[in-house]
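# sequence and predicted structure are below.
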Amino acid sequence: MKASLSVAFMIFSLLLAFTTKTLLVLGAQAQLYPVIDIDGDMVVAGAEYYLMEWTGGAKSVNGGLDLSDRGRHQTCPLDVFRHTTHTFGRALTFSPAVETQENVIYQSSDLNIKFTGAPPICNNTTTAVWKVDSYDEKFGKWFITTNGVEGNPGAETLLNWFQFENLTTEAKHAYRIVHSPGGVCETWPHLSSNLGVYETDDGILWLIFHIRKDFLGLFPL
C-alpha cells in the first residue's frame, strides 16, 4: 500500500470551469468568511461545482473527484476517488447545516457534500451524499464514501458533515476539507481531521479521513 497524503482543493464553478482568474479572500479570520470559487465568486448552496486538488502553485491543480466501482465493495455505495489525469470529475453541490443569507457557504461551517447523481450502476438505491465510512481494518483507513444523509444535523448524522478551511498560502483560493462535526452535535464525541488521499496498489487515489497525530486540532498541511 502507498502512503496517504493530505490534500487541498480549488473550487471551480460548473459554468466557468475553464477560467484561470485568481481569487480574493474576503473578511477577517474571526468573522464569517465566505468560500470563494476560482472566478472570485462566493460559493452558494445548490449550485454545481468541481473540486480540483491544489498542487502547490498559484494555479496548479490535479484531477477532480469522482465515484468508482473499482474499490473495496465494487458495488454501491461507491467510494470517492481523485482522478490522476487533469479531468474535472463529477460535479458537486453543497448544503449547509444552518441556512445562511443568500445561501452563501462559509468557511469552517458544517455542510453536506453531494455529487450530482450517482453512476447508473447504483440504480438510485443509494444517495450521492458524502460520509465518513466505518473504519476499514484491511486498509487501516476511514474511506470517504456515499449514501450519507442530507440535512438533519445531530448525533445520527455526524459522519455526513464536512467543512472548508482556507489555506494561508500564495493560492488564497485553495481550501482543505475537514471532517469536524462538533457544530451539529456539541455533546457527542467525534473525530476531527483533514481529508487526504490514499493510493492503493492498483494506483487509485482514494479520498480518506486522514488521521495523523500532527494533523489533529490545528489541521496543518
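Sure, I can see it.

# going forward, measure contacts between C-alpha atoms and count neighbours the same way
Noted.

# now the spatially most central residue of the chain: which helix or strand?
In the chain, the centroid-proximal residue (Cα atoms, centre = their mean) is Ile177; its distance is 4.9 Å. According to DSSP states H and E, Ile177 maps onto strand 174-179.

# what sits against Ile113?
92-95, 129-130, 161-162 (Cα atoms under 8 Å, 6 or more residues apart in numbering).

# again with Ala28
By Cα under 8 Å, 6+ apart, Ala28 has no neighbours at all.

# hang on, it in a strand?
No. Counting by DSSP: H, G, I helix; E, B strand; the rest coil, Ala28 is not part of a strand but coil.

# and the comparison structure, right after this:
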Amino acid sequence: MTRCTHLSAITILLLFLSSLTKINAKSTSILDINGHPLEKKSKYFMIPLIRGHGGGLTMLPMNKTCPLYVAQETHEISFGLPLKFYPKDPKRNKIPVDMDTNIVFDASSICVKHSGWMLTFDEATGNRYVGIGGSIGNPGMETLSNWFVISKAENGMYDYKISFCPAICPACTIMCGDVGVFIGEDGTRFLGLNDRPLVVMFKKA
C-alpha cells in the first residue's frame, strides 16, 4: 500500500468515526420533526402523532376557575401554546432522552406564579393529572412533582412519549406512569397518568 493510499484510508476512517459520533449524539437527544435536537430555552409545540382527537397543548381549568391543568386544544389544527424544556443537568444545552426534565409553557396566567408542569392528585376521581405551577430546577424531594421524562416511542424516528418517574430522589417512593389523556364530560382532554400514553412530536415554534 502506498503512502498516499494509506493516508486516504485513514482520512476515510476518521470521517466515518466522526459521522458515527454525530449520529450517536443526535440519537441521545430529543429531535423535532425536522430532525434537529431540542435546545434548552428554545420554544417548541408539542403536537399529537395521531390527529383527529385534539390538537396541541394548552392550559385550562377543570371547573372554569383556577387551578390550571395541561389539556389538548379542541381543534386539531391548533398547535397550542409553545413550551420550553430544562433538563436536570443545567450544563446541557440539548434536551436528552430519558433524563428528568422540567416542561414549561411559555405563557403566563393570573392563576399561577410558575407555568411549569407538575403532577397533581384529584381526590374526587383518584386520577393523577398534569397541573400547572411547577418551578424550574432545584431537583430534590421538594420539587419531585415537577420532573418529567421524555422517552422514545416505538412508532417512528421523531415520536416520543412523556412519563412521570423522576430519579432525583432515590429514597422517595414514586408511583410511575405514562402521560395519557382523560376525557372530561364536556369532551375536554386533560393530560394525566394512565396506561395509554399520548404519543407526541415536537415542532419548532
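Cool, got the structure. Keep in mind the model is a prediction, meaning the values are calculated, not measured.

# that older thread, in helices only, show me the contacts of Ile113 of the first structure.
Residues of the contacts of Ile113 of the first structure located in helices (DSSP state H): none.

# in PyMOL, how would I select the buried members of those residues?
Filtering those down to the buried ones (16 or more other Cα atoms under 10 Å) takes a single PyMOL command:
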select buried, resi 92+93+94+95+129+130+161+162
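
# map Glu150 of the first structure across to the second structure for me.
Applying TM-score structural alignment, one finds that Glu150 of the first structure aligns to Ile136 in the second structure.

# which residue packs closest to its match, ignoring adjacent ones?
Asn102 (6.1 Å; Cα to Cα, 6 or more residues apart in numbering).

# what residue in the first structure is paired with the one you found?
Matched to the first structure by TM-score structural alignment, Asn102 of the second structure sits across from Asn112.

# quick one: the strand or helix carrying its match to strand 174-179, angle?
In the assignment (DSSP H and E), Asn112 of the first structure maps to strand 111-115. Per axes from the mean of the first three to the mean of the last three Cα atoms, to 10 degrees, the angle that strand 111-115 of the first structure makes with strand 174-179 is 100 degrees.

# what's the first helix or strand after strand 111-115 of the first structure?
Immediately after strand 111-115 of the first structure, counting by DSSP H and E, sits strand 131-132.

# counting contacts, what elements does that following strand pack onto?
Secondary-structure packing of strand 131-132 of the first structure (3 or more Cα pairs under 8 Å, 6 or more residues apart in numbering; DSSP states H and E): strand 142-145.

# list the contacts of the strand it packs on.
With Cα under 8 Å, 6+ apart, strand 142-145 of the first structure has contacts from 77-80, 130-136, 206-210.

# mind listing what's buried in stretch 88-104 of the first structure?
In stretch 88-104 of the first structure, counting by 16+ other Cα under 10 Å, buried: 88-97, 103-104.

# next one: stretch 169-188 of the second structure
So, applying 16+ other Cα under 10 Å, buried residues of stretch 169-188 of the second structure: 177-182, 188.

# just the ones in strands from the residues you listed, please.
Counting by DSSP state E, those place 177-182 in strands.

# list just the nearest of these to Ser18 of the second structure.
Asp178 (35.5 Å; Cα to Cα).

# can you tell me what the closest one aligns to in the first structure?
Looks like Asp178 of the second structure aligns to Asn194 there (TM-score structural alignment).

# and what of Ser145 of the second structure?
By TM-score structural alignment, Ser145 of the second structure lines up with Leu159.

# so who does that match touch?
Applying Cα under 8 Å, 6+ apart, the residues near Leu159 of the first structure are 131-133, 148, 179, 181.

# what does Val132 of the first structure give?
Taking Cα under 8 Å, 6+ apart, one finds 142-145, 159-160, 208-209 in contact with Val132 of the first structure.

# from Leu13 of the second structure, how far off is the alignment partner in the second structure of it?
By TM-score structural alignment, Val132 of the first structure lines up with Leu119 in the second structure. Between Leu119 of the second structure and Leu13 of the second structure the distance is 48 Å, computed by Cα to Cα, to the nearest Å.

# rewinding a little: burial count for the closest residue in space to the match of Asp178 of the second structure that isn't next to it in sequence?
Spatial nearest neighbour of Asn194 of the first structure, excluding adjacent residues (Cα to Cα, 6+ apart): Val178 at 4.4 Å. Val178 of the first structure has 22 neighbours, counted by other Cα atoms under 10 Å.

# contact partners for the aligned partner of His173 of the first structure in the second structure?
Aligning on TM-score structural alignment places His173 of the first structure opposite Tyr158 in the second structure. Applying Cα under 8 Å, 6+ apart, we find Tyr158 of the second structure in contact with 30-33, 35, 152, 201-202.

# got TSV for those residues, with neighbour count and secondary structure too?
Below are these laid out as TSV (neighbours: other Cα atoms under 10 Å; DSSP: H, G, I helix; E, B strand; the rest coil):
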residue	neighbour count	secondary structure
Ile30	25	coil
Leu31	25	strand
Asp32	20	coil
Ile33	14	coil
Gly35	13	coil
Lys152	20	strand
Met201	22	strand
Phe202	26	strand
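
# and those residues, which is closest to Pro48 of the second structure?
Met201 (6.2 Å).

# I'd say the closest one and Tyr160 touch.
Yes. The criterion here is Cα atoms under 8 Å, and Met201 of the second structure meets it with Tyr160 at 6.2 Å.

# one step back: turn the contacts of Val132 of the first structure into CSV, including distance to Met10 of the first structure.
Putting the contacts of Val132 of the first structure into CSV (distance: Cα to Cα, whole Å) gives the following:
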residue, distance to Met10 of the first structure
Trp142, 23
Phe143, 21
Ile144, 18
Thr145, 20
Leu159, 23
Asn160, 21
Ile208, 18
Phe209, 19
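
# good, wrapping up.
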